[in-house]
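Enquirer: Below are the sequence and a predicted model; questions follow.
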Amino acid sequence: MLWFLVVGVIAGWLAGMISRGGGFGIWGDLITGIVGSYIGGFLFNLMGIATYGLIGSIIASTIGAIVLLWVIRLFRVADPAYKKKE
């Protein structure tokens, strides 16, 4: 159970660094990584790729977390205050 949480935090932090340029805090990283681990495991299983060990789990979880963040950004409403000035 402890390794699952460690992998979740690492994967969430890596996904935040890759897709946004920063982490989401310890709880945000943990939730992103844990949900990403399920998504990554599902995607890797669909492709017939097996991951082994700690490094394989981190890679699959990070890829799943990046996919999760990408999907969230597809459906997120743009903030009107963030509009580009003309």
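Expert: Everything's here; your move.

Enquirer: going forward, measure contacts and count neighbours with C-alpha atoms only.
Expert: Will do.

Enquirer: The residue sitting nearest the centre point of the chain is in what secondary structure piece?
Expert: The residue at the geometric middle of the chain, judged as the C-alpha nearest the mean C-alpha position with C-alpha atoms, centre = their mean, is A65 (1.7 Å). Taking DSSP states H and E as the criterion, the element that holds A65 is helix 53-75.

Enquirer: tell me the contacts of I58?
Expert: Applying C-alpha atoms under 8 Å, 6 or more residues apart in numbering to I58 gives the contacts V7, G8, I10, A11.

Enquirer: Comparison target below:
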Amino acid sequence: MGIIGWIILGLIVGAIVKAIMPGRVGGGWPTSLVLGVVGAIVGGWIGDLLFGGGRMEFWNIGSWILAIVGGLVVAGVYGAITGRSHRSHA
């Protein structure tokens, strides 16, 4: 799957991440969608490393799982970083 496929998948994953982690990602929908795209690309990169890049297709359930996991990890890291900075200013 090419980069455009991962971007489209990432936008969908961003919406899924926003639904799964509703209060943990600040910045609203635009931030969630960007984090979903980054997470999907990271998940795809990890999948390529682990599985040799052979079966990474848009309609493959493994691609979706990797993208969602990548999105959750990226959103969690983002939430942890921005959460610390908000607490230090309060």
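Expert: The structure has been received and is ready for your questions. Every value quoted in this text rests on a predicted model; they were computed, and no experiment measured them.

Enquirer: if we can go back for a sec, identify the residue of the second structure aligned to the residue nearest to the centre of the first structure.
Expert: Taking TM-score structural alignment, A65 of the first structure has G71 as its aligned residue in the second structure.

Enquirer: roughly how far apart are the closest residue to that match other than its chain neighbours and H86 of the second structure?
Expert: If the residues on either side of it in the chain are set aside, G71 of the second structure comes closest to G39, at 3.7 Å by C-alpha to C-alpha, 6 or more residues apart in numbering. If you measure G39 of the second structure against H86 of the second structure using C-alpha to C-alpha, to the nearest Å, the figure is 23 Å.

Enquirer: Comparing the two, which residue is more hemmed in?
Expert: G39 (30 against 9; other C-alpha atoms under 10 Å).

Enquirer: Return the residues in contact with the residue mapped onto the more buried one from the first structure.
Expert: Per TM-score structural alignment, the equivalent position to G39 of the second structure in the first structure is G36. By C-alpha under 8 Å, 6+ apart, the contact list for G36 of the first structure reads G8, A11, G12, S61, T62, I63, G64, A65, I66, V67, L68.

Enquirer: The second structure: helices as residue ranges?
Expert: Counting by DSSP state H, the segments of the second structure that form helices are 3-20, 28-51, 61-89.
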